[in-house]
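**Student:** structure of the sequence below:
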Amino acid sequence: MKSKYIFFAVSLFAALSANAQETYENAKLAGEDLNGTARYVGMGGAMEALGADISTIGSNPAGIGLFRHSNVSLSAGLLMQSDGKEFSNGKKTNLSFDQIGGVYTTRTGQKSFLNFGFNYHKSKNFDYILNAAGSLNGSSQNKQSYIKGMLGDQKVGGFNVDKNKDGQNIGYVDAKSSDVAYTWSQIDYLYWNKLIPGSTGIYNYERATGYTLDRAHTGYIGNYDFAVSGNINDRVYLGLTFGMKDIHYKGYSEYRENFNNGGAVVRDERKVTGSGFDITAGVIVRPVAESPFRIGAYVKSPTWYDLTTSNVTGLVYAQGTTSKNAYVSNSYNFKMWTPWKFGLSLGHTIGNYLALGATYEYENYADINSRVNDGGYYDYYYNEYYESSSPDNVMNAHTKEALKGVSTLKLGVEYKPVSNVALRLGYNYVSPKYVSDAQKDPGLASLGTSYASTTDYTNWGAINRFTLGVGYQVKKFNIDLAYQYSAQNGSFAPFSNIRDISVPSGTTSVKESNIATSADVKNNRSQLLLTLGYRF
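**Tutor:** This is a model prediction of the structure:
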């Protein structure tokens, strides 16, 4: 068997010089895990009003103003997946370096401090293995590409297939245009050049009986936060954080469909790297001087990301004893802006033995902004090039239909049976970010569609997190241990549904449907986290 490597046509690169990303791919990068110090995790993250923990630097930086001594801390642990089977380089148990940071305190008055903090923490850990399978009853991934080609026009979600100068099938805007359609994706390219044109040259598609998908996600988003925070007469605490982020994501998948005579496998490797920055401002107030009760509020700006994504995607098509291999690869830069985040928190302490915290956050993921890089200018004075961008309005409209606002509730309690031992308990509820009946739209005239190399998507449900923790202090040293269990269910689909769509057939039209059978999937994970700290 001889493999033939095929790469995207030069004409496609020329037509698609600007870039954007797709709704479901963007959603993978948005949001945060519950992570930080073991004390913060053990209390469910409900410390935005209690403060005095370095992990509040990224949510409510006013909490840094409650430190009375300088300190440093270091956290690491294990992340364990409780379901699924190991695949490729993905492992169900992974070591993780999660946090390192410190606070430097300076006294500015009898009851006032000005504190400076730095903290690195892993805000998102991508280590996860997804396995899904289901029946198809005659529908297939390649039929989706076939229907788009039969539609023949970008205006109705399809493309017009014609040969380019190299003899490759390319999807154009319509029968009169020489411009490549934005609805023409990388996966369409593979199918229309290897599977859909049969040996007789007649366009057709293969019907599938069932599918399986295995995908290993790896990587992380690292946060580097720099904060300044102070207090006024131990009653009002103010804080400001400038944060930088770096993304390292990799996903490798194998999607298989079984045909009546043979089958097809799509192997896809996707990488996303890049950086971003954001700003967070917060306040904590003690409304009654004689009471330790506190109210906290904070706002986090969008994270302005500048990212690069690349993929290598291969199709192995076997019919009888004949196998055909084709590969396509691509790389491009894009921008993404996450939504604003708002938070309100309450905190109260009773003596030196009990602390109670509650936090509510809201973030509207429907406002994720996919950006098209559309030019820039060169600053000769500073010898720098600045790239400009504009919204991908088509994809952003789809994002508003597929995603929604998310509410996060954090609850936590810490109890000290003796002065140097702390017991902690916490709970998180994160509402779903996906609309329940949303799906990936392969017919969007968007650059996010053009660079798509997979068709599957998952509508994940709510997240429930349960945490436990214990802390022990010896003189100026502290050691904290936390356990977190996170549970989430989702609905996986190998491709979007097409129901009773009219496509041309000779002088008439016929109704075509392509219905994907969804599969129930889970993302249940456990984390064991250890923090070592020292107070100066």
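**Student:** going by C-alpha atoms from here, please, whenever you check contacts or count neighbours.
**Tutor:** Fine.
**Student:** assign G448 to helix, strand or coil.
**Tutor:** The three-state label given to G448 by DSSP: H, G, I helix; E, B strand; the rest coil is helix.
**Student:** contacting residues for it?
**Tutor:** By Cα atoms under 8 Å, 6 or more residues apart in numbering, G448 lies in contact with N19, A20, Q21, E22, M395.
**Student:** will you turn those residues into JSON lines that also has neighbour count, secondary structure and distance to L403?
**Tutor:** What follows is the contacts of G448, written out as JSON lines (neighbours: other Cα atoms under 10 Å; DSSP: H, G, I helix; E, B strand; the rest coil; distance: Cα to Cα, whole Å):
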{"residue": "N19", "neighbour count": "23", "secondary structure": "coil", "distance to L403": "21"}
{"residue": "A20", "neighbour count": "29", "secondary structure": "coil", "distance to L403": "17"}
{"residue": "Q21", "neighbour count": "28", "secondary structure": "coil", "distance to L403": "15"}
{"residue": "E22", "neighbour count": "23", "secondary structure": "coil", "distance to L403": "12"}
{"residue": "M395", "neighbour count": "25", "secondary structure": "helix", "distance to L403": "12"}
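**Student:** this one next, for a side-by-side:
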Amino acid sequence: MKILLSAVLALVVAGSATGQTYSDVLRYSYFSPQGSARFAATGGSLTPMGVDATTLHTNPAGIGWNRYNMAQITPGFSFTGTSANLANSTDASSVSESAATFTLPSVGLIFAGPTRSVNWSTLNFGVSVTRLADLNQQLAFSGRTPGSIIEGFAEIIDIGDSDPYGADLALPFLIEDPATNRVYSDFYDFDNQTTRDEPISRNGLYDRRGSINEAAIGLGGNYREKVLWGFSLGIPFFSYDEVYTYEEVDDQDVIPAFENSAYNQNLNNSGTGFNLKLGLTALPTEQIRISAAVHTPTFWTIDEQFSTTFGYFYTENGSAEGGTERSPLLSQAYNLQTPWRFMFGVGALIGDRGFVSLDADYADFTSNSISFDDFATANAVSDAVNADVDAILGSSLGLRAGGEINIDPIQVRAGVGYRQVPFAEYLNNEDEAVMTYSAGAGYSLGKFFVDLAAQYQAYSSFQNPYETLAVPGQTILTDRSRVSVLLSVGFRGFGTGL
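**Tutor:** Modelled structure (predicted):
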């Protein structure tokens, strides 16, 4: 286990030296569309059923069934709550935070174009913008545990690495021993030649703001009422800001000399990318739909700014000592290639009373890859981060089931979603997953329709403020929930005689 932790530590160090780690890679590749209220209310299971602009982001063959022009806009509201526990804390404290945001999850437009062909009865054009991920979160934690972030910095220096955004800032506060060619902190017990294990107080806050959205344009058609086809070009874009503040305080005077320390990070990211999606839906009978879709990797270009500060304060010979060191401002661009995605679905009409549907998707997140030049050029830093991704991330399966019952003029909908969290087994011993529960209703009056959806999402995860070998690193166990309410308003059949 120590060899494994050493490898992980080296990989995390390499990533932190430039601002990228596996968590950044996962953030911009692990998502799913929220979509219109109808799409959300059925749990996102419309891949085989279509007739919604949001399917341009899943299975673009879905717009091939549309017979009339359609336009919709979906404003929304999300309430996010997070509870965090610092593992192995002696006071077992839990900290809860919440945040509320107004959103615009979806805007969609479909132009239905009947043709004169006997076999190719429709040729439809669609455009949609939808939210892929809500990155807003406030994650606070506190507790009393052994160890210190400066011990992690000392270990980094001891293995010969340089990190201007972490370990290098701690150098003025470490003790160098020329005899052993090592550095030591106030947390090292020289008499017993071991790291001290007395617990101290610590607290931190991750304040995250941002979202990932995607614009998609595509074509879809219908061949002899037996096969729907479609393809779309996706142009995702995002902005993300994270301010991380972390503090340690020896409020019980258990560590000689040490008083308190603080480490802060500021990360500002924005990016744009592109991908292609291809889809087919077969209609073996008038009631059954069977669908398949493939998404190419998204090729991101990401602009990043990153900076840190580290403050350390101690008492020496009765005098208060210490200070604060600041890192340089990192400003750079890099590329990220996300995994291929594969989607399959099956649905069935219930006469003219509604439908039920089930779909699944699969992606292997170890195929994520970053590059600072191009993906054919070797780079020591990107190679280390990519090795980190291979070691820590895994594959993910998503499942969604939903349906709709038509009680004219009301449509009642419900759905459920399951998505695996793609961490490798040694970091995630349990089968953690994101669960989503949805319900909603729709009302139609001629060309006008309005849909309402409520969505509840919950999952558990973890954070590691730092890694050490001598003392177990801190682990923050988190439970996150999000309640979203969406309202779609739209028109169908405009520009026609419907």
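**Student:** columns distance to R535 of structure 1 on top of the contacts of G448 of structure 1, output as JSON lines?
**Tutor:** Listed next are those as JSON lines, based on distance: Cα to Cα, whole Å:
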{"residue": "N19", "distance to R535 of structure 1": "48"}
{"residue": "A20", "distance to R535 of structure 1": "46"}
{"residue": "Q21", "distance to R535 of structure 1": "45"}
{"residue": "E22", "distance to R535 of structure 1": "46"}
{"residue": "M395", "distance to R535 of structure 1": "49"}
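**Student:** and of those residues, the nearest to F466 of structure 1?
**Tutor:** Taking Cα to Cα as the measure, E22 is the one of those closest to F466 of structure 1, at 31.9 Å.
**Student:** so who does the closest one touch?
**Tutor:** Here E22 of structure 1 is in contact with S370, M395, G448, T449, A452 (Cα under 8 Å, 6+ apart).
**Student:** mapping those residues onto structure 2, which are still in contact?
**Tutor:** Compared against structure 2 with both residues aligned by TM-score structural alignment, their matches' Cα atoms under 8 Å, these retain M395.
**Student:** find the nearest non-adjacent residue to L532 of structure 1, please.
**Tutor:** I479 (4.8 Å; Cα to Cα, 6 or more residues apart in numbering).
**Student:** which position in structure 2 pairs with G262 of structure 1?
**Tutor:** Using TM-score structural alignment, the partner of G262 of structure 1 in structure 2 is E259.
**Student:** mind checking the SS state of the nearest residue to its match once chain neighbours are set aside?
**Tutor:** In space, and not counting its chain neighbours, E259 of structure 2 is closest to Y314: 4.8 Å by Cα to Cα, 6+ apart. Secondary structure assignment for Y314 of structure 2 (three-state DSSP): strand.
**Student:** so which residues of the stretch 301-450 of structure 2 form strands?
**Tutor:** Under the criterion DSSP state E, counting those that start in this stretch, the stretch 301-450 of structure 2 contains strands at 319-326, 330-337, 341-349, 354-364, 369-371, 395-407, 410-420, 433-445, 448-463.
**Student:** which among those strands is found nearest to S16 of structure 2?
**Tutor:** strand 330-337 (11.3 Å).
**Student:** the closest one: average distance to aligned residues in structure 1?
**Tutor:** Its aligned residues in structure 1 lie a mean 0.8 Å from strand 330-337 of structure 2 after superposition (mean Cα distance after the TM-score superposition for structure 1).
**Student:** circling back: ok, the match of G262 of structure 1 to F102 of structure 2 distance?
**Tutor:** Applying Cα to Cα, to the nearest Å, the value for E259 of structure 2 to F102 of structure 2 is 42 Å.
**Student:** which one of the two is surrounded by more residues?
**Tutor:** E259 (21 against 12; other Cα atoms under 10 Å).
**Student:** so which strand or helix has that one?
**Tutor:** Secondary structure assignment for E259 of structure 2, by DSSP states H and E: strand 258-282.
**Student:** coming back round to it: dump the strands of the stretch 301-450 of structure 2 to TSV, plus distance to G76 of structure 2.
**Tutor:** Formatted as TSV, those follow (distance: least, Cα to Cα, whole Å):
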stretch	distance to G76 of structure 2
strand 319-326	40
strand 330-337	30
strand 341-349	27
strand 354-364	24
strand 369-371	33
strand 395-407	21
strand 410-420	18
strand 433-445	13
strand 448-463	9
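**Student:** mean neighbour count and distance to G143 of structure 2 for the ones you listed - can I get that in JSON lines?
**Tutor:** Converted to JSON lines, the strands of the stretch 301-450 of structure 2 look like this (neighbours: other Cα atoms under 10 Å; distance: least, Cα to Cα, whole Å):
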{"stretch": "strand 319-326", "mean neighbour count": "14", "distance to G143 of structure 2": "24"}
{"stretch": "strand 330-337", "mean neighbour count": "18", "distance to G143 of structure 2": "31"}
{"stretch": "strand 341-349", "mean neighbour count": "21", "distance to G143 of structure 2": "40"}
{"stretch": "strand 354-364", "mean neighbour count": "21", "distance to G143 of structure 2": "36"}
{"stretch": "strand 369-371", "mean neighbour count": "23", "distance to G143 of structure 2": "35"}
{"stretch": "strand 395-407", "mean neighbour count": "20", "distance to G143 of structure 2": "33"}
{"stretch": "strand 410-420", "mean neighbour count": "21", "distance to G143 of structure 2": "29"}
{"stretch": "strand 433-445", "mean neighbour count": "20", "distance to G143 of structure 2": "26"}
{"stretch": "strand 448-463", "mean neighbour count": "19", "distance to G143 of structure 2": "14"}
